[in-house]
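Q: How does the following fold in three dimensions:
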Amino acid sequence: MSAQTVLFIAEPQSVTAIFPTLKEAGLQAGLADNLTGALGFIKKSNPCIVFCRPKLQGFDARALLEQAQTIEGFPPIVVFSATGSAEEATQFLELGARDFWLEPLVWDKIKLILPEPQPEPAPEPEPAAKPVAQAVPSSMTTPGAASKFQIIGRHPAVLRVLALAKQVAKSKATVLISGESGTGKEMFARYLHHNSDRADKAFVAINCAALPEHLLESELFGHEKGAFTGAINRKLGKFELADGGTILLDEITEMDLGLQAKLLRVLQESEFDRVGGVETVNVDVRVLATTNRDIEGTVNEGKFRQDLFYRLNVIPLKLPALKERGEDVVLLADFFVAKFSATYGLGQLAFTAEAKKWLMSYEWPGNVRELQNLMERAVLLAGAGPIQPRHFLMGDEQWTPDDLASVDADQQAASAAPPPSTPAEAMSVMPIHEMEKRLILKSLQETTGNRTRAAELLGISVRTLRNKLNEYKKQGVEV
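A: You can find the predicted model right below:
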């Protein structure tokens, strides 16, 4: 099977860091910075996917998307940017982009969207070949498109949900995925899509809790020009963008009752009207929905339509909380540590016995999402390792005198060591307070300055975060 090629249309310094990871995964990477060069590369090398900036000197993503409409077999295009609005993303999706991403470009996200490689013709089978038994891996993976990502787990409750998801993936039945925040509901939704007959079509997700009713209706169903103040052009909604594919309605219980009635019509009739429109739009979309609430209790309270609940709940998938999954906690922790060790160019880190005991005893109110964020912190704070319980914590009040003495000893040993010769070595001997500062500033960058969200990601209080930022300001750091 020949290696797939990925084309990036961007400044070299913004994308070349991902090239070694692509090479390790058996992919080739190409780079262009203008439209002519990009089209020439696509004609010659036939990349499986294109990642491009919205605009560069000598390049405009809109022009590339226009070309894509006229050339049969043109690779899918993902537009990525350091900044971007929902309106800009919608414009590119309407022009034919496969997706619109915000930076950074990371392998865990890229591998989910890569098309399946085309196998070379298989040789004629030899006669008298006997079947060979195959071992079942401990972490659950699936063949085909879904093998691009893993759902990690050995616990029977996870395996039952995964088996049911695989069984119904190829159907068009609506699926209601419930579970606490952070249990991986969207991950299972993507698993269903990538194992379905619609895997090569769009997967469109929308958070029903993020927008007020009038904006959510426009996002779902689109609007006509002049439908309301500010509607200067026709806009296609998420259902139209997902036509032929799958739509995920995240946190469905937050949807207003009036909008629930319009959604019920789509589910029953596969049609809707744009806001301000008179023409009925027909779509073929598979609907998945998630909720972190007791939806039956919400129905009893009159806050969610009973008929819509029955229509969504054709296949119910209930995900267990992380605290109920036993040794899956350590299994997942190992997975995330390996992932972040590779991301930051560090060697593979191991947990001490005390750290594993802490992982198993913690309640995990934020579930898998909290575990993932905590493992990133631990990798950064542990440096050369091993990972100890103190590396899971950050607030000053959570550090004991013994912990601080250990940190002092680590810093003294680092100062006596020869200077590092590589960035990875430099990272491994970085002082703990510098590691902490980098992690805090990185969380603010990822949340676009939202301190409440950053504190939540870090697992600390907003007050602790504010105190840290005030300390950095005194040091002359711009925050």
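
Q: all contacts plus neighbour counts: C-alpha atoms, from now on.
A: Will do.

Q: isn't there a helix covering L248?
A: No. Under DSSP: H, G, I helix; E, B strand; the rest coil, L248 falls outside any helix and is assigned strand.

Q: Give the full set of residues in contact with it.
A: Contacts for L248 were tallied using Cα atoms under 8 Å, 6 or more residues apart in numbering; they are 189, 203-206, 287-290.

Q: Pipe the residues you listed into a markdown table and attach neighbour count and secondary structure per row.
A: Conversion of these to a markdown table gives the following (neighbours: other Cα atoms under 10 Å; DSSP: H, G, I helix; E, B strand; the rest coil):
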| residue | neighbour count | secondary structure |
| --- | --- | --- |
| A189 | 26 | helix |
| F203 | 25 | strand |
| V204 | 19 | strand |
| A205 | 19 | strand |
| I206 | 18 | strand |
| V287 | 22 | strand |
| L288 | 26 | strand |
| A289 | 26 | strand |
| T290 | 27 | strand |
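
Q: possible to save those residues as TSV with distance to E251?
A: Shown next, in TSV, are the contacts of L248 (distance: Cα to Cα, whole Å):
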residue	distance to E251
A189	13
F203	17
V204	14
A205	11
I206	9
V287	13
L288	11
A289	7
T290	5
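
Q: how about these, which pair is most distant?
A: The most widely separated members of the contacts of L248, counting by Cα to Cα, are F203 and T290 (14.7 Å).

Q: what about L331, neighbour count?
A: Residue neighbour count, defined by other Cα atoms under 10 Å, stands at 15 for L331.

Q: quick one: it and H155 touch, right?
A: No. L331 is beyond contact range of H155, at 10.4 Å (criterion: Cα atoms under 8 Å).

Q: before we go on, could you also do this sequence so I can check it against the first one:
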Amino acid sequence: MEIVGRSLEHQRLLAQLARVAPTMTEVLITGPTGVGKERYARYLHEQSRQHGGGFVAINCGALPPDLLENELFGHVAGAFTGAHLKSEGLIASAEAGTLFLDEVDSLALASQVKLLRFIQEREYRRLGENRMRRADVRIVAATNADLLEAVRDGRFRADLFFRLRVVPIRVPPLRERPADILPLLDSFTHHYAAAYGLPPVEYSRGALRWLEDYAWPGNARELENCVRYLTALQLGRPVEPPDIDLLDPESSHPELAPRLRLDLAFQRAKRNLIDDFERRYITEALRRNGGNISRAARASGKARRAFFELMRKHGLHGSAMR
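A: Down below sits the predicted model:
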């Protein structure tokens, strides 16, 4: 899936990755869960001289230490019980390409020692084998943890930390780059429509504004899953705010509160907060009254015409609340 975005932060990320791509230096990508660290790692690989080789990813937190070493370095037949066939290992699969180590903070200390040696020497030994093998691979690591804190706590080796962090890349959470929300939404919408063989989801103006104003604590992954849900739902009409299961107006989760946009001028930021309140209030009034505009207006203490004008302003429809 193509990596997309309009924010200044996103453009800076791509520019930084493009600058370091021609080298073989190690890169450490940090950022909270769901921001798309692997997608940025793939972009780095595609821009590099190693783009003709493989991009091989491994989740370091998904395997115990003994299996992790076997996955990385491989083994010869008979190296251990059940090893009837040889395994090349992921390092060999990534030859002349990129090895992506996700959740690198999960590596056991014993595994960290072996990884450090491999990065320094670019040599490794398969399990059950005596001879050393050389490898031409680029190492890109990623974590959502504070590795420096892990170093201070003795959970992560300082020498490995500094070896991996030659080029540090930070991917900000989606709430810090709201200009990327709609491009990502469009990309996910068309991708999953094609993947599922279904028509692409359409969104009302109110739904788009709602999605833009949401804080996305789960970042791009949460947005992607939201699109998958809406694509599978196949409403047969444009999506309205009440259709978006992630955004419950009655939720007590603080991350669902309107986001304070400090990147905007005071008056515009204030207008955004007022608009968000109006949209949420009118949506909930309609929901509680089964989409009946007259009843919702009475319950809100507003004239029906004024209530309808607010609905039109925010792209809301009573029929979607029934």
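
Q: And the TM-score between them?
A: Here the TM-score for the pair of chains, by TM-score structural alignment, normalised by the length of the second structure, is 0.74; 260 aligned residues with a Cα RMSD of 2.5 Å.

Q: just curious, which of the contacts of L248 of the first structure is nearest to A169 of the first structure?
A: Nearest to A169 of the first structure among the contacts of L248 of the first structure, with distances taken as Cα to Cα, is A189, at 9.6 Å.

Q: dump the residue contacts of the residue mapped onto the closest one from the second structure.
A: Alignment note: A189 of the first structure maps to A41 in the second structure; criterion TM-score structural alignment. By Cα under 8 Å, 6+ apart, the contact set of A41 of the second structure is 29, 100, 140.

Q: Same question for G184 of the first structure.
A: G184 of the first structure sits in contact with 319, 368-369, where contact means Cα under 8 Å, 6+ apart.

Q: List the ones among those that fall in helices.
A: Secondary structure defined by DSSP state H assigns 368-369 of the contacts of G184 of the first structure to helices.

Q: a markdown table please, covering the contacts of G184 of the first structure and showing neighbour count.
A: Output for the contacts of G184 of the first structure, formatted as a markdown table (neighbours: other Cα atoms under 10 Å):
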| residue | neighbour count |
| --- | --- |
| L319 | 20 |
| V368 | 21 |
| R369 | 16 |
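
Q: Distance to E66 of the first structure for the contacts of G184 of the first structure - can I get that in TSV?
A: Compiled in TSV, those are given as follows (distance: Cα to Cα, whole Å):
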residue	distance to E66 of the first structure
L319	42
V368	41
R369	39
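
Q: A86 of the first structure: which of the contacts of G184 of the first structure is nearest?
A: Nearest member of the contacts of G184 of the first structure to A86 of the first structure, counting by Cα to Cα, is R369, at 24.0 Å.

Q: Please give me every residue in contact with the closest one.
A: 182-184.

Q: now swap in A165 of the first structure and tell me
A: 188, 191-192, 317.

Q: mind running it again at 7 Å?
A: L192 (Cα atoms under 7 Å, 6 or more residues apart in numbering).

Q: counterpart of it in the second structure?
A: Structural correspondence for A165 of the first structure with respect to the second structure (TM-score structural alignment): L17.

Q: doesn't that match fall inside a strand?
A: No. Applying three-state DSSP, one finds L17 of the second structure to be helix, outside a strand.

Q: Quick check: the gap between it and N144 of the second structure.
A: Relative to N144 of the second structure, L17 of the second structure is positioned 19 Å away (Cα to Cα, to the nearest Å).

Q: Over to K114 of the second structure?
A: 22 Å.

Q: Comparing these two, which shows the higher neighbour count?
A: Between K114 of the second structure and N144, counted using other Cα under 10 Å, N144 has the larger neighbour count: 19 against 15.

Q: Aligned to that one, what sits in the first structure?
A: N144 of the second structure maps onto N292 in the first structure, by TM-score structural alignment.

Q: Ok, E71 of the second structure next?
A: Checking TM-score structural alignment: E71 of the second structure goes with E219.

Q: Thank you, goodbye.
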